[in-house]
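Trainee: generate a structure from the sequence data that follows.
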Amino acid sequence: MPQSPSQHLPRSVASLLSRLRHQVRRYIVWDSVLAVAMVFLAAFWIAFLVDYLPVRIGGSEMPRSARCVVLIVTIVVALVFLWRYLVSRMNRDLPDDSLALLIERHHPEIGGRLVTAVQLGETPRKGDSYSPTFIQKVRKEAESQVDRVDLDRVFRPEPIRHKLTIVIPLVLAAVVMAIASPQTFGRAVGRLTLFSDSPWPRHAQLEMVGVEVPIISASDEDDGATQLVGFDDGVVRLARGSNASLRIRAAGEEFGHQIPDLCTVSYIDDEGNRGQSNLRRVGRVIDGYQSFVLDGPPLTSLADSVTLSIRGLDDRLTGYRIEAVDPPAIAQMQMQVRYPDYLRVFSNGAEFDQQLDYQAGVRIREGSSLTLTGIASSPLGAVDVVASDAGSGATIGNSPDGHQSDSALSAEIAEDAMSFTLALNDVREATSIRIVPRDADGISAQAAYRYFIGVVRDEAPETTMRLSGIGSSITPIARLPIEATAKDDYGIESMSIAMTVRAQPPENRLAAPAQPGETASEEQSYSVAPELDRQGNTSLTIDLRDLVDESVLNPITPGGTVLLNTLAQDRFNLSGSHVTQGELIRLQIVTPETLLATLERRELEFRSRLEQAIDETRRLRQSLTAIESEATELLAPATTEDSDNSGESDQTNESTGNEVSDSTTSDNANSTDQDTFRARQRIQLRIRQAELQAAKTTDELKGIVAGLDDLLLEMINNRIDSVDRRERLDEGVRSPLSDVVEEPFPNLRRQIVELERILMGSETPDEAATDAIAADVEMRSAVETAVATNDAILLQLSAVLEKMLDLESFNEILDLMRGLIQDQENLLEETEEEQKKRVLDLFK
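Mentor: Sure, this is the predicted structure:
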């Protein structure tokens, strides 16, 4: 506690000490106030400069956190100064003797009288040996010195002066700034006291517009379209691998700002890689703003998250971050196929007929319903789907009735958001499906997933029909043996054989009265639906005579036409039906005599072909004879000459004693070998030609036999009353020819092949003479056997030819008889007409 002056001191001394005590305390207060003011003003200007000056050179302001630190440090330092300069000093005692000593230190002329007077005046004083007279004298001398004391000499003005030299300029600067720019001063105070975060005004003003990213859509109509994504609290999320463009704008003169010539973005990714890119101007100033775009790194093929800072003149945009996230992907696509109803005849009742994973080139049946299940790599928020006709490109969808329409398709996302399903009903055309998955934040895959679903069309059934033993002409009472087939990928629903009988046109008919029972109808129809076996084959016979007898058809007269065709229908029922009409077979209705005449002409053709076969067989015999001659010349004479030449050479060498040169012997041997080789090749070629000739003749005879079979069947099926004729043709011509084809000709071909084997087996150059002779004998024997077989064939074929000539003569006689009968019938008809005419003339 401060000590009051003693009441025993003189009044002047006590007053002096009291005044000094008050001045000391005022000095402490001013010194502490100046110290605290110096702290606050220094902190204000330093923080102001740190916060403002970087802005002038294109930097950014101190963040709020830094300003908060500065403010806290300033307050702490100020409190420390208050404690040190004010509180701690004010709490100290200021005793009178200390004050007196302080005065005497600066006024040595007092000579200790003031301190003595103060100390002797303290009460109570015990043990003092000073006399009262001495004390009284000291007090008077102290009083006499009071007026000479200058208290200003006690205090040191330097600390206050030093603080004022700092505080006064700082205060004046603050006052000047407050007067010159109240907004700047207020913004500085507000920012440093954390009451405001408004940035410092700049020459340029940049504004973040956002990130422009391409719209990835399943529809081709959105190709090239973009969307602007804004920053949310300075953060925007983009798909990894995307190509985006950063857009900012700078305010122009209309807003009192200067448009920078160049804006630069600095970035750093999460791996610490740094970079810098320039933004380019886009267009002109619009509504007072100039746009800038960055469409290069780091936003091209974004690989990692980056933090951006954009600078233009003295303005800066900081705290913007682009986070790269993995876009959703379709990891697997599964297909469930349900066949259309017409294919589910033999279904086991399962909901789906086929389940498989999608793979390129997959195809489904026409009209099937398809359910696609896609499994995603991350949770889904939406799935954009477009299905289009692969041929025309038209967009298709599913209508409420289950058929495809032009409405958009929609995918159903599962509860766990990890999969989706897409249904396509009644798929009849090849379909291209484009799918773009999106996550909950709207980030999509960077390319549409494309799936192509091919369609296996239901083809129309195939049907064929063949008449066995029937030519192009038939009699009115003919039997029509029919062999028909109907095939389809998924089975035949029904098959029918339709027959249409068309009468001869009226202008082509003879002017004769209608016969009893004859109808005026020009066309008659008949159809039958035969049962098919498992392979789709059927055979049946339509008997025209029975159909007429049963009154199914009216009597059929010659001159008309019978048309036959097949109709096959499968189970297809999606859009109409698949009905196939087979090839139309047209048959001309003729009289038995006309048909016989046609068959006789065919017999003449067979005879001509048989004569040609006989000529070829004769030429074959000549070839065999030539083979025998050339083979004998190659094998036997060569062996004999070699032996003779060898004996003569020995005799010559023994008689003359001359030796033949090695070179001459070698040349002769080479020439002989080449001639032998060429001769052997010629014989081999003749043998093969003979074999081909035999095969050709065999095939020709087989064709004649097949033609005769058809001819006989036609006679039977057309009910031509000529049993003897059929028997003679069968037993006299067909059967002998069939025997020749089945036995002699195959033997002849085997014998010709044997000739080649013998020839090729005798070409060893070092074989002995006995082996060569044996080969010659074997060749002669084989050739003779083949010639004998060929002669036997000629005899048999000649016999058949003579039989055909006999039949031809017999047919000529029959033709003459048929001509006489026809002439007689014509004469009778003319006689009846003349008689009717005469009778009618009598009534005229």
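Trainee: every contact and neighbour count from this point should use C-alpha atoms.
Mentor: OK.
Trainee: next one: residue 427 from residue 335, what distance?
Mentor: Distance, residue 427 to residue 335, using CA to CA, to the nearest Å: 13 Å.
Trainee: quickly list what's touching both of these two.
Mentor: residue 370 (CA atoms under 8 Å, 6 or more residues apart in numbering).
Trainee: ok, the residue at the greatest distance from the centre of the chain - contacts?
Mentor: Largest separation from the mean C-alpha position in the chain: residue 133, at 128.4 Å (CA atoms, centre = their mean). Residues near residue 133 by CA under 8 Å, 6+ apart: none.
Trainee: check for me that it belongs to a strand.
Mentor: No: the assignment for residue 133, made by DSSP: H, G, I helix; E, B strand; the rest coil, is helix rather than a strand.
Trainee: relative to residue 599, how far out is residue 69?
Mentor: 125 Å.
Trainee: another sequence for comparison is provided below:
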Amino acid sequence: MIASSIPLKKEPEAGKHPRSKMHGSTNDYKLSQFLKRIRKRARRWILVEAISLIGLSIAAWFWSTVLLDWLIEPPPVVRLLATGILCLWVSTIVLNRLIRRLRAPLRDEQLALLVERTHPELQDSLSTAVELRLGETQSTLSTIDASLLDRTTSIAAASIKRITMGRLFRRTHLLRKAGLSGFSVGTMAAVLVLLPTVRETWVQRMLLLSDTPWPRQVTLSIAGFPNGVRRVARGADVEILVTAQSTGQLPKFVELQHRGKEGWTTHRMGTRGASEEKTQLFTYIIKKPKEDLAIEVRGGDGRLRDLRLEVVEPPSLATINLQITPPKYIGGEPRPLAATRLVEVPAGSTLSITAESSKPLSRATIRSIPIPSAPQNLTTGTEASDAQTMEKEFLVAQLTTKPPETLSQSISLDKQPRRLSGTLGPVLDDCILDIEFTDTTGITNQKPIRFQLLSRADLPPEIEVTPDGISSVITTSAAIPITGRIQDDHGLAEATVSLRRTTNIAADSTDTELQQTSISLATHSSTVLDLVKEVSPRIESASLPAKVDDELELIVSAKDRCGLAGGPQTSTTEPWRLRVVSPEVLLAMLEAREVILRRRFESLIADFQQKRDRVVTDFTAKEEGSETTTSQLAEATSRANGETSEIAASFRDISDELFNNRLLTAPLEERLLNQIATPLEKIVSGPIEQLRLAVYDSDQPTDANHLIQMADTCIYRMRSVLDKMIELETYNEVIESLRALIEQQQSIRGETSKQQKQRARDLLKGL
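Mentor: Below is the predicted model of the structure:
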């Protein structure tokens, strides 16, 4: 904005206000010239300041563009934007700081006020003189004293000499701006003149917007980016290798930048190996990229731009079909098999594999990798072992096609094969099946397509049997029952129970005496043979025949229907050793066992009675002792429950052993089962069980007196059975006494007969 000068108005005509016209005109002229000088200096100040700002802005923009363009080498769009910003900024300075300020009117009144603001000693004389001189009219002349106005004007004119321009204008501030601007523009001009390479590159890039690279000391090269593009599989780690070469000092680090949807990300690359001949290899691994990335590399002053990492879907397993053909002895009909990570097939089976890829393929393989039986030591022997293992690997199936570039144009990409089939067998050892797909772009499946194939060997039969109702002592007429289970994974061919003699053959024995006897079990080619007690097979000791003092062995064997190279497999149990005794000896042993059980039962009743009496004593002495009473009674009840059940089972075992040795009579069965075992079982399931439930019922606690009464009932029932045991023991003692008397009588008779015969011989000799 250019200010227009407004001259001081002329003095009024004579006769209206008589005053010295010559004196007033001189002072007015001085004031007018003084204000003109201030107005011109203000305009020069505005012009110099605007030019300084423009020069400083251009220099700052130049240095910024040189530095930033050298560092990051932005694309042409960014450089064009930077140039536009400079033009906009300079235009803003010219418009706001120059044109508008120059066009702004600088009136005399404003200038007078500005002078008086910086020079208060004028005491408003200058502004008063200027304002009254400029505002003289017919109406104001009548009210203004001419002498006072002349005096004020004279004072203002006289004070002009004392006004300092440095106080009106900040000369130091303007000189500082001008000097800084001149220095900046001078350095810019010096660079453009003295460094022609920088000048030409800067002009080409910033003004002509070309992609001419800046000359640099460090040269970077990246591997695996033909034409600036590299394709990788989605989900796979990508290793970036950058080689830095320098004419001077190698960079200490190299930065890798990649941009995705979330913006730029910067990583520092690590070195690999030592530097050689001004060359250093840098590496960085991008972890499983999921999107296409724009890549830039920076090291020292070297730059790599316009690199692109394209992420593509790798081929994957779409479907896989497995079909197994078992060996003939199992039932060799082909049948489908579920594809899992762990596939188990019977040994000797044949496996057919059909794998289909999710993408068209250029190459595919199915390999069988054997599983090492044991880890190898890390020695040279390990390398030899690995080589042998690799030799055992073989291709189950392979697919190879021509690359798409060499195919006829009429053949579409969809006609590329996707399926691969192969057959493996017979499977005798464990192995790993590895499937590898390579698509038409050269991308290989990243996730390993592997499953472990286990050869399930044909196991020998499992025999879990035991002689039931028999001990290690038997009689010559014993029938030994066998109970348990015999099973095989693919079916039993036969099962045998054998009884053999282990003692030496007596001198008077004949060759016709058998040393082993066996019975065969009906297997019906089933996989499981259950031998239950009711219909269990029995082998007779008389079939040898067995004699007293013989040592026998009982053996159970089974054979399967395995049709592999090893043939059928046979399993045999450990022999059960049996000793043959007379019936009298066995009865005596069983009677001794009864005595032990009776004493154990007596001890149980005594302990139960003692706990019951202690409970009664505690309850009588302490009314609030219900918790102690319950715990003591619970302990006694639990022991009575368990031991009574065991004693009842022991008496049944005695009965079974007598039965299997053909010694069980009706009286013995009545005594052992109906008078002892069965009553004991009823006591356990009856009063003892009721007492146990009452003691452990925490929801409805029973009165202590009632618990004591229930305990008395249990003790009474147990004592009644004990009395039967004692009676039977007395009966056994009587029988034993009679047996001893009979043996003694037979011995006396034999001795008497011998003496009579001896006397008869003596009488015959005397004759």
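Trainee: would you pull the TM-score for this pair?
Mentor: With the length set by TM-score structural alignment, normalised by the length of structure 2, the two chains reach a TM-score of 0.52; 509 aligned residues with a CA RMSD of 5.7 Å.
Trainee: which of residue 69 and residue 599 of structure 1 has more neighbours?
Mentor: Higher neighbour count among residue 69 of structure 1 and residue 599: residue 599, with 18 against 11, using other CA atoms under 10 Å.
Trainee: list the residues that contact that one.
Mentor: Applying CA under 8 Å, 6+ apart, the residues contacting residue 599 of structure 1 are residue 711.
Trainee: what's the match for it in structure 2?
Mentor: With TM-score structural alignment as the criterion, residue 599 of structure 1 lines up with residue 587 in structure 2.
Trainee: and its match, that's in a strand?
Mentor: No: the secondary structure assignment for residue 587 of structure 2 gives helix rather than a strand, going by three-state DSSP.
Trainee: could you verify that residue 299 of structure 1 is part of a strand?
Mentor: No: judged by three-state DSSP, residue 299 of structure 1 forms no part of a strand; its state is coil.
Trainee: helices along the stretch 151-300 of structure 2, start to end?
Mentor: In the stretch 151-300 of structure 2, the helices defined using DSSP state H, counting those that start in this stretch lie at 165-168, 171-194, 196-202.
Trainee: wait, which of those helices is closest to residue 469 of structure 2?
Mentor: Closest to residue 469 of structure 2 of the helices of the stretch 151-300 of structure 2 is helix 196-202 (CA to CA; 108.7 Å).
Trainee: in structure 1, what range does the closest one match?
Mentor: So helix 196-202 of structure 2 is aligned with nothing, judged by TM-score structural alignment.
Trainee: buried stuff in that helix?
Mentor: For helix 196-202 of structure 2, a neighbour-count test (16 or more other CA atoms under 10 Å) marks 198, 199, 201, 202 as buried.
Trainee: stretch 716-735 of structure 2 now?
Mentor: Buried residues in stretch 716-735 of structure 2 (16+ other CA under 10 Å): 717, 718, 719, 721, 722, 725, 728, 729.
Trainee: got the contact list for the aligned residue in structure 1 for the fifth one?
Mentor: By TM-score structural alignment, residue 722 of structure 2 lines up with residue 797 in structure 1. Contacts for residue 797 of structure 1 were tallied using CA under 8 Å, 6+ apart; they are 610, 614, 737, 740.
Trainee: checking my notes, residue 797 of structure 1 in a strand, right?
Mentor: No: according to three-state DSSP, residue 797 of structure 1 belongs to no strand; its state is helix.
Trainee: helices or strands up against the host helix or strand of residue 632 of structure 2?
Mentor: Under the criterion of DSSP states H and E, residue 632 of structure 2 resides in helix 626-660. Helix 626-660 of structure 2 sits against strand 479-487, helix 583-621, helix 678-683, helix 689-696, helix 704-766, with contacts defined as 3 or more CA pairs under 8 Å, 6 or more residues apart in numbering; DSSP states H and E.
Trainee: I'd like those laid out as TSV, including distance to residue 362 of structure 2.
Mentor: Putting these into TSV (distance: least, CA to CA, whole Å) gives the following:
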stretch	distance to residue 362 of structure 2
strand 479-487	51
helix 583-621	84
helix 678-683	79
helix 689-696	76
helix 704-766	87
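Trainee: to residue 82 of structure 2, which of these lies closest?
Mentor: strand 479-487 (88.6 Å).
Trainee: next SSE after that closest one?
Mentor: According to DSSP H and E, the helix or strand after strand 479-487 of structure 2 is strand 492-501.
Trainee: what about that next one, how far off from structure 1?
Mentor: On superposition with structure 1, the mean distance recorded for strand 492-501 of structure 2 (mean CA distance after the TM-score superposition for structure 1) is 2.5 Å.
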